[in-house]
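Engineer: Dropping the sequence and predicted coords here.
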Amino acid sequence: MDHWGRLVTFIVFILFAIPVLKTAAENGHIPALFSFGDSILDTGNNNNLATLSKCNYPPYGRDFYGGIATGRFCNGRNPSDLIAEALGINATLPAYLDSNLRTEDLPTGVSFASGGSGIDSLTSQLQGVLSLSTQLGLFKDYIGRLRAIVGQQRASYIISNSLYLISAGNNDIAFTYYATLGQLQPFSSYANTLVEGASSFVKSLYELGARRVFVLSTLPLGCLPGGRTVAGGPLRICAPIVNQQAQFFNGKLSSAVNSIRSDLPNFDIRFIDVYTPLLNLIQNPLSEGFMDVGEACCGSGLFGESEACTLLSVCSDASSYVFWDFAHPTEKAYKFVVSSVLRSSNVTTSSVVYN
């Protein structure tokens, strides 16, 4: 090959190899994903718990791989899975308490989230699920197992370079406050207590080595099918008071996250607003191909939280529904929210784009 031929080959290599190398480096930058909190991120940790807050039975999982009810509170995948896929890690994120969890799954992350959980320990007690402190204990156990598998150095790299998701506060506000505390203290006081609890939790993650944390806002709780039925009046509108309380809590939580970020060195902690994109979808469903925002595909939500999602109460096609059951979006709606979150957070992702 002559000089010019070698030069052209070199230029072609540079033009094509650099993007490939850049992509490989970026994908390796976030080696694992971990999720904590409630049913928004739970991928099956409640399956073997003595609780009614579980969904490892049909029709849950109807649109999941193989049509299997894995314990996800959805017809398919939830944000834990979708974000893991978008980061180029895995198509799904296994639950840490899944009896089928494989040793080789551990280095790329797991979910510790528990449906029905909250920041307030009372929330978890009332529903018989994993509290945040219990989830933190499981994470410590995970770190020990990870070190045994990959060694101290690699384990430290994974822990410090991975992404951590936290979704908590939904059940505290929608369930615990109204069921037990509404007559005892003003909501502002309870919200402050929740924010203090959330702050303590993320600081504990920091002490264990986490350096990249996404703290998710609550959903627009007054617009959930169950919320509309309970507090939305005869027309089942989005319950304004409940949404205002969710917004108040979210504002306090956002401020606390910003404060923590400024106080702790090298801590990329971010408040992630999922309230707004989901509310926008609820208010403008047709633009994204949704037809029904007030009722759920399964159980409809017309009778509140007591209405069960069963094979006898499920719609034939979830793709036109924003909500799967009385409190949880469908996989399609989650894809819309996750896509919005990833764009706004500017976190490095693979080429996966949700439409």
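Structural biologist: Yep, it's here.
Engineer: hey, let's count contacts and neighbours off CA atoms from now on
Structural biologist: Noted.
Engineer: Quick one: the strands in the chain, in order.
Structural biologist: 33-37, 163-167, 212-216, 268-272, 292-296, 321-323 (DSSP state E).
Engineer: tell me the most buried of those strands?
Structural biologist: Mean neighbour count (mean count of other Cα atoms under 10 Å) peaks for strand 321-323 among these, with a mean of 29.
Engineer: tell me which strands and helices that strand is in contact with?
Structural biologist: strand 292-296, helix 331-345 (3 or more Cα pairs under 8 Å, 6 or more residues apart in numbering; DSSP states H and E).
Engineer: Relative to residue 227, which of the strands of the chain is closest?
Structural biologist: Closest approach to residue 227 among the strands of the chain (Cα to Cα): strand 292-296, 9.8 Å.
Engineer: Give me the contacts around the closest one.
Structural biologist: Residues from elsewhere that reach strand 292-296 (Cα atoms under 8 Å, 6 or more residues apart in numbering): 223-225, 228, 236, 282, 285, 301-302, 320-326.
Engineer: I'd like the distance from it to the chain centre, please.
Structural biologist: 21 Å (Cα atoms, centre = their mean, to the nearest Å).
Engineer: now stretch 255-266
Structural biologist: 21 Å.
Engineer: Let's have the helices and strands packed on strand 321-323 in JSON lines, adding distance to residue 93.
Structural biologist: As requested, those are exported to JSON lines (distance: least, Cα to Cα, whole Å):
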{"stretch": "strand 292-296", "distance to residue 93": "25"}
{"stretch": "helix 331-345", "distance to residue 93": "14"}
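Engineer: so which of these is the most packed in?
Structural biologist: Highest mean neighbour count among the helices and strands packed on strand 321-323 (mean count of other Cα under 10 Å): strand 292-296, a mean of 22.
Engineer: and residue 314, which of the helices and strands packed on strand 321-323 is closest to it?
Structural biologist: Using Cα to Cα, the nearest of these to residue 314 is strand 292-296, at 8.6 Å.
Engineer: right, and residue 92 touches residue 81 too?
Structural biologist: Yes: assessed by Cα atoms under 8 Å, residue 92 is found in contact with residue 81 at 4.2 Å.
Engineer: So these two - more neighbours on which side?
Structural biologist: Shown here are residue 92 and residue 81; by other Cα atoms under 10 Å, residue 81 has more neighbours (23 against 18).
Engineer: so how far is stretch 97-104 from its chain's centroid?
Structural biologist: Taking mean C-alpha positions (Cα atoms, centre = their mean), stretch 97-104 and its chain are 20 Å apart.
Engineer: do stretch 122-137 as well
Structural biologist: Centre to centre, stretch against its chain (Cα atoms, centre = their mean), the figure for stretch 122-137 is 17 Å.
Engineer: Buried residues of that stretch, list them for me.
Structural biologist: 123, 124, 127, 128, 129, 130, 131, 132, 135, 136 (16 or more other Cα atoms under 10 Å).
Engineer: start to end distance for it?
Structural biologist: 18 Å (Cα to Cα, to the nearest Å).
Engineer: and here's the other structure:
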Amino acid sequence: MGYLSSLLTFIFIFADVVFYMTKDEPLVPALFIFGDSIVDVGNNNYIYASVKANFFPYGRDFVTRTPTGRMSNGKLSVDYASEYAGFSSYQPAYLSLNTKGDNLLNGANFASSASGYHFSIAALYHAVPLMQQLELYKDCQKELVKIAGKTNATSIISGAAYILVAGAGDFAENYYIYHSGMASRPCHFNLENLDLYALGARKIGVTMLPPIGCIPIIITLYGSGNNKCVEEINDVALNFNKKLNFTTENLVKMLSGLNLVFFDLYQPLYELVTKPSNYGFFEARKGCCASGLVEVGFTCNRKSIGTCANASEYVFWDSLHPTQATNKFLIDRLIPAIISLVYN
């Protein structure tokens, strides 16, 4: 009876989501995004960062058919999340806004490619670290008060959904440093990373680590030539994800009114990478751009030889980032978690 009741509740909530998606009003008043290259929609275009994607073939399948700074051939997962939440336009890269004003009423994106939980990762590539992204968000809050008034701004801030996507770069970098004979820098998820709560955020979604050992560049570097996922590295991701899950109850107990939801990227991406044909994909071992084995960023460019014609058949766009098709695949499987984030 309990299972049937839970199932019916989910069906009713899902139907409610579908209903609201057909209306003009989005499910939440705004969406604010923080993190790394998986969700950067162009912030690195406006800073002296060594990791950018503002050139072809990046963006070749995006709605505008132009490079925007997204590390993919088209839409990112947060673009699809924005659509599913009912927004008519994507949340802009905050650093791209010369005139902020009404552009912030639906939220903003503060993510920076090559950023991560550990500040040294961002410093290495001149990216915007997470703590600085939070400073930009503080500036955004001031702008919201100017254009919407304090009462409305407070309502937007407390009702908005916040998405944090980080960690994969930290662990990939740490693994590389470890195998280079240097001291490994630990990656921690702690209350410092939830300063968003102190700034009024109550609906916070955090992604778990993906199967890092299945990323093409990692297989190339550490796969011993066998074309299979490096399970030793995947185990590191799984261990981190378990610890992340373990912190959930304590954080919710400590922080009144917090709805903290973890998005499991590991399982759906692992299934897709290991059984791509089951989901209509052709290639999961290498990316679409160039050889797909090591190219990322500037090494994936207009002159890259061998770039595939149909990226929708590929799980990865370059040797590190997913294609538009994969981003949609992942978001489709995260809908229950998204519902839990916006409705609880």
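Structural biologist: Perfect, I can see it now. Quick caveat: nothing in here was measured; it's all calculated off a predicted structure.
Engineer: returning to that earlier point: mind putting the strands of the first structure into TSV with distance to residue 181 of the first structure?
Structural biologist: Formatted as TSV, the strands of the first structure follow (distance: least, Cα to Cα, whole Å):
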stretch	distance to residue 181 of the first structure
strand 33-37	21
strand 163-167	21
strand 212-216	24
strand 268-272	26
strand 292-296	27
strand 321-323	28
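Engineer: so which of these comes closest to residue 58 of the first structure?
Structural biologist: Of the strands of the first structure, nearest to residue 58 of the first structure by Cα to Cα is strand 292-296, at 15.6 Å.
Engineer: For the closest one, grab the matching residue range in the second structure.
Structural biologist: Per the alignment by TM-score structural alignment, strand 292-296 of the first structure matches residues 283-287 in the second structure.
Engineer: what does stretch 266-274 of the first structure give?
Structural biologist: Using TM-score structural alignment, stretch 266-274 of the first structure pairs with 257-265 in the second structure.
Engineer: Please state the offset of the matching stretch from the chain centre?
Structural biologist: 14 Å.
Engineer: Please apply the same query to stretch 148-158 of the first structure.
Structural biologist: 25 Å.
Engineer: quick one: buried residues of that stretch?
Structural biologist: Those would be 155, 156, 158, for stretch 148-158 of the first structure by 16+ other Cα under 10 Å.
Engineer: if we can go back for a sec, between the helices and strands packed on strand 321-323 of the first structure, which gets nearest to residue 7 of the first structure?
Structural biologist: Across those, closest to residue 7 of the first structure is helix 331-345 (Cα to Cα), at 38.5 Å.
Engineer: in the first structure, which residue is closest to the centre?
Structural biologist: When Cα atoms, centre = their mean is applied to the first structure, the residue found nearest the centroid is residue 41 (3.7 Å).
Engineer: That one contacts residue 71, doesn't it?
Structural biologist: No: contact criterion Cα under 8 Å: residue 41 of the first structure and residue 71 do not qualify, at 10.8 Å.
Engineer: Just give me the match in the first structure for residue 57 of the second structure.
Structural biologist: That one, residue 57 of the second structure, aligns with residue 59 by TM-score structural alignment.
Engineer: List the contacts of its match.
Structural biologist: Here residue 59 of the first structure is in contact with 69, 75, 309, 310, 311, 314 (Cα under 8 Å, 6+ apart).
Engineer: which of the residues you listed still touch in the second structure?
Structural biologist: Among those, the contacts conserved in the second structure (both residues aligned by TM-score structural alignment, their matches' Cα atoms under 8 Å) are 69, 75, 309, 310, 311.
Engineer: Alignment lookup: the last one to the second structure.
Structural biologist: Going back to what we said before, that points to residue 311 of the first structure. In the second structure, residue 311 of the first structure lands on residue 302 (TM-score structural alignment).
Engineer: Contacts only, for that match.
Structural biologist: Counting by Cα under 8 Å, 6+ apart, the residues that residue 302 of the second structure touches are 55, 56, 57.
Engineer: would you list every one of the helices in the first structure?
Structural biologist: 3-29, 79-86, 121-127, 132-150, 152-161, 170-171, 187-207, 225-231, 240-263, 275-283, 331-345 (DSSP state H).
Engineer: what about the fourth one, how far off from the second structure?
Structural biologist: Superposing on the second structure places helix 132-150 of the first structure at an average distance of 0.4 Å from its equivalents, by mean Cα distance after the TM-score superposition for the first structure.
Engineer: And residue 143 of the first structure, what's its match in the second structure?
Structural biologist: Checking TM-score structural alignment: residue 143 of the first structure goes with residue 141.
Engineer: hang on, isn't residue 63 of the second structure packed against residue 73?
Structural biologist: No: using Cα under 8 Å as the test, residue 63 of the second structure is too far from residue 73 to be in contact (10.3 Å).
Engineer: who has more neighbours, these two?
Structural biologist: Legend: neighbour count by other Cα under 10 Å for residue 63 of the second structure and residue 73, higher for residue 73 (30 against 9).
Engineer: In contact with the closest residue to that one other than its chain neighbours, which residues?
Structural biologist: Among residues not flanking residue 73 of the second structure along the chain, residue 59 sits closest, at 4.5 Å (Cα to Cα, 6 or more residues apart in numbering). By Cα under 8 Å, 6+ apart, the contact set of residue 59 of the second structure is 65, 66, 67, 68, 69, 70, 71, 72, 73, 74.
Engineer: Including distance to residue 47 of the first structure, could the helices of the first structure go into JSON lines?
Structural biologist: Listed next are those as JSON lines, based on distance: least, Cα to Cα, whole Å:
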{"stretch": "helix 3-29", "distance to residue 47 of the first structure": "32"}
{"stretch": "helix 79-86", "distance to residue 47 of the first structure": "17"}
{"stretch": "helix 121-127", "distance to residue 47 of the first structure": "13"}
{"stretch": "helix 132-150", "distance to residue 47 of the first structure": "15"}
{"stretch": "helix 152-161", "distance to residue 47 of the first structure": "26"}
{"stretch": "helix 170-171", "distance to residue 47 of the first structure": "19"}
{"stretch": "helix 187-207", "distance to residue 47 of the first structure": "24"}
{"stretch": "helix 225-231", "distance to residue 47 of the first structure": "23"}
{"stretch": "helix 240-263", "distance to residue 47 of the first structure": "28"}
{"stretch": "helix 275-283", "distance to residue 47 of the first structure": "27"}
{"stretch": "helix 331-345", "distance to residue 47 of the first structure": "20"}
